[in-house]
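# My questions are about this predicted structure, shown below with the sequence.
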Amino acid sequence: MTSNLRLRILSALVMAAVALGVTWIGDWPFRILAVLAGLAIYAEWTTISGISSRRGVSLAYFVLVGIPLLLVLFGVPVGVVLPALLAVFLLGLAIPGSDGKSRWGAWGILYVVLPVVSMSMVRGDTTAGLVGILFLFAVVWGTDIFAYFIGRAIGGPKLAPAISPGKTWSGAVGGVVCGTAAGIAVLMVAGASAGWAFVAIAVVLSVLSQIGDLFESWIKRRFGMKDSSSFIPGHGGVMDRLDGLVAAAFGLYVIGWLVSGAETPAAGLFGN
């Protein structure tokens, strides 16, 4: 085992312990963690896109992204948060910028706030929310871990060589299979329903997490960056670590919304 892999594993274990501990508590501590992660991702987004080099514009965007994040932090209903998000997004698009970077700041607001809202609403302060978030973590983490190791072990055709040369189809398929199995295992341990519908949901979330990973790789490649930052030893930045979760969390929220409503997305899926 290389020193970099050991560092990567140690960092992952520490982050998992913190995430699981706060997830177990739920409610406002979970919202605080989600909002802090969102702010960290947005800081990296503005650095990657070059917005951070323009202090006035950067400050304006942080004020805008802070509005819906504060609403989430204080537990404001999603029926207020989402219109506020739309408003600040449109204001972000209106910020002038001759180099075209302003639009990246506005789209970054959606990229950050939507998953923060999604995870906060899914978790809530209910047992169903706890099961739902653990299911989400299991699928995303299982996908990420096994895609990495299976891809390295088997190799084969590249998944998207122009975007992320290291990813293979064997890793992608192995990630879906193992991520789905991990999610179903969590449901079975929790005593929740684990029928074929949840297998399908897990597959969708696993695929979304890999799309999120590829999207972040595309963003970095577009701006000539290797990592979003060096904040997490062995992993790069917060955005590097949570890219798959960003997409999968929003996907789970949309599914839960369709089943039981925007305010109680976990109740219809993971409630007893």
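Received the coordinates, thanks.

# contacts, neighbours, all on C-alpha from now
OK.

# Give the buried residues for stretch 104-118.
Across stretch 104-118, burial judged by 16 or more other Cα atoms under 10 Å covers 104-106, 108-118.

# between those, which is nearest L64?
L64 lies nearest to I109 out of the buried residues of stretch 104-118, by Cα to Cα, at 7.9 Å.

# SS state for the closest one?
Here I109 takes the helix state, with states given by DSSP: H, G, I helix; E, B strand; the rest coil.

# Please look at it and F89 and confirm they touch.
Yes - between I109 and F89 there is a contact at 6.6 Å, judged by Cα atoms under 8 Å.

# Quickly list what's touching both of these two.
L64 (Cα atoms under 8 Å, 6 or more residues apart in numbering).

# if we can go back for a sec, ok, of the buried residues of stretch 104-118, which one's closest to W257?
Nearest to W257 out of the buried residues of stretch 104-118 is S118 (Cα to Cα; 9.8 Å).

# Please tell me how far that closest one sits from G132.
When distance is defined by Cα to Cα, to the nearest Å, S118 is 11 Å away from G132.

# ditto for S3
S3 is 35 Å from G132, by Cα to Cα.

# The two: which is more packed in?
A direct count of neighbours by other Cα atoms under 10 Å for S3 and G132 places G132 higher, at 28 against 9.

# so that one sits in a strand?
No - when three-state DSSP is applied, G132 is found to be helix, with no strand at that position.

# let's bring in a second one:
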Amino acid sequence: MTGGASGGGRPRSTELRLRIISALLLAPAVLLATYAGGWPFAIGAALCAAILLQEWVVIVRANNMVATGLAAVAVAGAMLAVATGHPQAALGLLLLVAAVLFCAGWLLGAVGVAWLAGGVLYAGLTGVVLVILRAGEAGFIVIVFLFAVVWATDIAAYFAGRRIGGPKLWARVSPKKTWSGAIGGFLAAVLVGLAAGMLVGGAPLPGWLVAAGVLSVFSQVGDLLESALKRRFGVKDSGRIIPGHGGVMDRVDGLTGAGVLGYLVAVAASGAFSDPVAALVGMQGY
């Protein structure tokens, strides 16, 4: 994120106004698609995945048309598979094509093609995981909770980092991010977990608090990984599609981190690919 989570320094007022206006316009559309679920949500997730792949291609300078075409087909095919109720096929397709691209790039000495493998996983898993989670037994609550944790982490980290400042979180990768911002974002996420536990229930309050804290950490990991990618290739913003925010990747890096890593942990703990959250809750007897 451009001065996103855990950031330091003072934002320019014009940039801040653009951020607020963009957020006010985008958030209702995202929440409406989330409420609708089904195909509207899947189409929105697929559009997000497509833009993420395009931005990744630009960042890593993957100029091979065959490779980029294969990557696009893989992401589109995975989104179609998950939208029609075949999550394991979607995940398998992404892993297979990513492996093919990485091996081809390594064998041919084509760095951009090898890096494109990461784009298939980054973009594809973001879209696929969101659809899997939304299709679950408590899908609407799960997605809204995920959004709330990520947004709270991002906003609190943004302002805490600028107000408090202090030691840098990972100066070599993202010079503006601070430990004060990271801690502020984490605490805000825990408050979201507290509110969710009190208002929603369905699981013990400590479970909500732990989930919020873990997802907040994963969100900030996603933010840092995107910053590392952009620094590796000397890019400031992933794109300019959202005024004041840069590209879509600049906005959903935290969501990707929290959603994908959270999903993988839930799958590892429950053994369920289709609805790991419900499986985890069921394992606790709730």
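Alright, I've got the coordinates. It should be emphasised that the depicted structure is a prediction, and the values quoted were computed from it without experimental measurement.

# Check the buried residues of stretch 104-118 of structure 1 against L159 of structure 1 and report the nearest one.
Y111 (23.4 Å).

# For the most centrally placed residue in structure 2, which non-adjacent residue is closest in space?
Taking Cα atoms, centre = their mean, the centroid of structure 2 lies closest to T256, which sits 1.4 Å from it. Using Cα to Cα, 6 or more residues apart in numbering and skipping the chain neighbours, the partner closest in space to T256 of structure 2 is T126 (5.5 Å).

# what's the mean deviation for the strand or helix carrying the one you found versus structure 1?
Per DSSP states H and E, T126 of structure 2 falls inside helix 111-134. For helix 111-134 of structure 2, the mean deviation from structure 1 after alignment is 1.3 Å (mean Cα distance after the TM-score superposition for structure 1).

# what stretch of structure 1 does that helix fall on?
Following TM-score structural alignment, the aligned partner range for helix 111-134 of structure 2 in structure 1 is 100-123.

# same question, stretch 215-228 of structure 2
Across structure 1, the stretch matching stretch 215-228 of structure 2 (TM-score structural alignment) is residues 205-218.

# That stretch: how far from the chain's middle?
With Cα atoms, centre = their mean, to the nearest Å as the basis, stretch 205-218 of structure 1 stands 9 Å off its chain's centre.

# Quick check: it compared with structure 2, mean distance?
With mean Cα distance after the TM-score superposition for structure 1, stretch 205-218 of structure 1 averages 0.5 Å from its match.

# How about stretch 166-183 of structure 1?
Compared with structure 2 after the fit, stretch 166-183 of structure 1 shows a mean deviation of 0.8 Å (mean Cα distance after the TM-score superposition for structure 1).

# which other helices and strands contact the biggest helix by length in structure 2?
Longest helix in structure 2 by number of residues (criterion: DSSP state H): helix 205-232. If you count contacts as 3 or more Cα pairs under 8 Å, 6 or more residues apart in numbering; DSSP states H and E, helix 205-232 of structure 2 packs onto helix 139-164, strand 174-178, helix 179-199, helix 248-270.

# Can you add distance to E55 of structure 2 and give these back as a markdown table?
Shown next, in a markdown table, are those (distance: least, Cα to Cα, whole Å):
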| stretch | distance to E55 of structure 2 |
| --- | --- |
| helix 139-164 | 21 |
| strand 174-178 | 19 |
| helix 179-199 | 26 |
| helix 248-270 | 7 |
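
# V221 of structure 2 is nearest to which of those?
Of all those, helix 248-270 comes closest under Cα to Cα, at 6.2 Å.
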